[in-house]
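Engineer: Pasting the sequence and the predicted model now:
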Amino acid sequence: MRFRIIILVVVMITCGAIILGCGGEQKTADYNIAVIAKSTGSDFWQNVKRGVNAAAIEYNTNVTFIGPENEEDWSAQNTMIVSAVARGADAIVLSAIDYELTRDAVDAAAAAGVRIITIDSGVDSGNVSAFIGTDNTEAGRLAGKAALELCEDTPAVLGLVNYSESTENVREREDGLRAFAAENGMTVAAVANVESNTESATAGAKKLLSEHPEINVIIGFNEWMTLGVGYAVQDMGLSEEVVAVGFDSNVVSVGMLETGEMDALIVQNPFAIGYLGVKSAVELLGGKDIAAVDNTSIIVVTKENMFEPEVQRILFKFW
């Protein structure tokens, strides 16, 4: 009797699964999607990858996630685009290192029938179907606004620590900041353009602060630049004299915010960028219309709001 009951239960479960499989809304997409990032080492790109993987599971699609060792190696990234086409990618989701020098590889991929979506940073090509990412001009303005508020009544004199000028989102962030600064009587004293790593950013920030003692605000434009700014302020003992604003977040920069080396972080939503990049690629390949631009969220985090539940969720990636 017990054996019959077990068999009956198994049959009922199997039938139920079949019914649910046939009657429920199951998202399936047998596509090959190559996600090519600027690099893979930072917290930002690891959280983009988490979003990519979540969408791959939800939409039952095949996804690869790769990127060069550093965010300057546009040549390696172009090779990755060529390789993705050769491997039979149906779509490439790309964050372009170089706005112009990546164009030929993208155009060749499109000519081979591959659909192109950009995330985080775009490329100078008419073959891109959509961009998903931060409104970087607005993010730059938010950095300026945060600095202005933190300076209170003191005139703001800015030092900027930025990376490759050939990357689109870099230009847009700095353009947004400069526009806000000009509108609000803020002065940009000097800019250091450095390689996108902590060591170069720290050296660049220290050089700015040493050569331009009038600087009372220093801004870093990505995760590595932010760490460099924070370390420079820390090493030079300037946390009381200099307002430090950065982009993106990780455990170290959040710690710097708590201890005072950083004063504000402009935090993007990398998980959403990765997730929506793959989702949009699946929809595009399935014949759906998708928005040409899909801007993801930005939040300004300071010591005053960093412990709020919603901010904690964003900082520590509990999506």
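Structural biologist: In hand now; what should we look at? Quick caveat: nothing in here was measured; it's all calculated off a predicted structure. Residues are numbered from 1 along each chain as shown.
Engineer: rest of the way, CA atoms for contacts and neighbours
Structural biologist: Noted.
Engineer: and I13, how far is that from I299?
Structural biologist: Distance, I13 to I299, by C-alpha to C-alpha, to the nearest Å: 46 Å.
Engineer: When these two are compared, which one has more neighbours?
Structural biologist: I299 (16 against 12; other C-alpha atoms under 10 Å).
Engineer: Could you measure from R141 over to V9?
Structural biologist: In terms of C-alpha to C-alpha, R141 sits 61 Å off from V9.
Engineer: Which of those two has more residues huddled nearby?
Structural biologist: R141 (21 against 11).
Engineer: take the one below as the second:
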Amino acid sequence: MRLFKLLVGCAAVVAMCSTALGSALADTFALVNINQQALFFNQINEGAQKAADAAGAKLVIFNANNVPSAQNDAIENYITQKVDGIILVAIDVNGVKPAITAAKAAGIPVIAIDAQIPDGDNVAFIGVDNTKAGEDIGKFYADYVKSEMGGTAKIGIVGALNSFIQNQRLDGFKKAVTDSGQAITFLDTVDGQNVQETALSASENLMTANPDMTTLYATGEPALLGAVSAVTSQGRTGDVKVFGWDLTKQAIQGIDDGWVVAVVQQDPAGEGKAAVEALAKLKKGEKVEPIINIPVTIVTKENVDQYRAMFK
């Protein structure tokens, strides 16, 4: 009996040691995100966390709260902490490059998601071709104006001028609309700064200054939330058609009611998941593709049902 107890005790000690050793050897990945207000960024976090749990890795998440310099500081701190890899959702794609280069010099791979880093030292980019997707929604918009509005419209823009990728979405949209040959007049572009409350005020000002506006394009989730709220509060749902990016519960209601026409839907959870999986591969010495594209879907009344469960 004493021998049995001794063996059980030894086994328990070995198990405890193995658990502690496994914990000590677990990879640590850092995710430097833009904010935790937008559902989009929270879904990135969720996808990354699930992938980290599946890989037995530790994930730490930093919220920059829309401050570009905070992302640089966070990366420098993670370099000091010797994390095994960094995932970055960049605000200022040029300003953050020195921090990425410093991480590379320290042997820490950086994977950019959502926003590409021009000539950056990140090992890979995971996300959407924002310019092309902007063109796609622009073509959809122009076709809608042609078929449903007699080929004539006046459009206002709610953007986030501090966001490189949202500017890409705007540029692609404008190009496609201009190339369409429809009689579409661009009115003002207002800056929602990627903050819902700011986008709401900007949208209200946009509509007040342009009472003849017939359509509106929002380049991101906070912009679309602000625009939808403004159109509703000002009683313009009957004469302003809305197009934008990133579904929300409010946008789906607008689609059901017929005044939100189309929304570009990304897969943020898929981006976060793919980024963690790529870092895990790199840690094992495997290679990853330098560009991993995540497809988008233009959501309309015809296909919105498949997205309802996300917002219940």
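Structural biologist: Thanks, I have it. Note that the structure is predicted; figures quoted are calculated from it, not measured.
Engineer: TM-score for this pair?
Structural biologist: Once superposed, chain against chain, the TM-score is 0.84 (TM-score structural alignment, normalised by the length of structure 2); 283 aligned residues with a C-alpha RMSD of 1.9 Å.
Engineer: Tell me, how many residues neighbour the nearest residue to N66 of structure 2 once chain neighbours are set aside?
Structural biologist: Residue nearest to N66 of structure 2 in three dimensions, not counting chain neighbours: I34, with 5.3 Å by C-alpha to C-alpha, 6 or more residues apart in numbering. By other C-alpha under 10 Å, 23 other residues sit near I34 of structure 2.
Engineer: residues touching I34 of structure 2, list them.
Structural biologist: By C-alpha atoms under 8 Å, 6 or more residues apart in numbering, the residues touching I34 of structure 2 are F41, N63, A64, N65, N66, V67, V89, A90, I91.
Engineer: gap between the last one and I113 of structure 2?
Structural biologist: Here the distance between I91 of structure 2 and I113 of structure 2 works out to 11 Å (C-alpha to C-alpha).
Engineer: So which of those two has more stuff around it?
Structural biologist: A direct count of neighbours by other C-alpha under 10 Å for I91 of structure 2 and I113 places I113 higher, at 27 against 24.
Engineer: Pretty sure V245 is one of the things E223 of structure 1 touches, is it not?
Structural biologist: No: using C-alpha atoms under 8 Å, E223 of structure 1 makes no contact with V245, being 11.2 Å away.
Engineer: V60 of structure 2 matches what in structure 1?
Structural biologist: In structure 1, V60 of structure 2 lines up with T64, judged by TM-score structural alignment.
Engineer: three-state assignment of its match?
Structural biologist: Under DSSP: H, G, I helix; E, B strand; the rest coil, T64 of structure 1 falls in the strand class.
Engineer: Tell me who's in contact with it.
Structural biologist: So T64 of structure 1 contacts I33, A34, V35 (C-alpha under 8 Å, 6+ apart).
Engineer: swap in L209 of structure 1?
Structural biologist: G159, I215.
Engineer: That one maps to what in structure 2?
Structural biologist: Aligned partner of L209 of structure 1 by TM-score structural alignment: M207.
Engineer: Show me which parts of stretch 123-141 of structure 1 are buried, residue by residue.
Structural biologist: 123-125, 127-141 (16 or more other C-alpha atoms under 10 Å).
Engineer: which of E223 and V245 of structure 1 has more neighbours?
Structural biologist: V245 (29 against 23).
Engineer: The more buried one falls within a strand, correct?
Structural biologist: Yes: according to three-state DSSP, V245 of structure 1 belongs to a strand.
Engineer: Strands along the stretch 151-300 of structure 2, start to end?
Structural biologist: Under the criterion DSSP state E, counting those that start in this stretch, the stretch 151-300 of structure 2 contains strands at 152-159, 183-191, 215-218, 241-245, 260-265, 291-293, 297-299.
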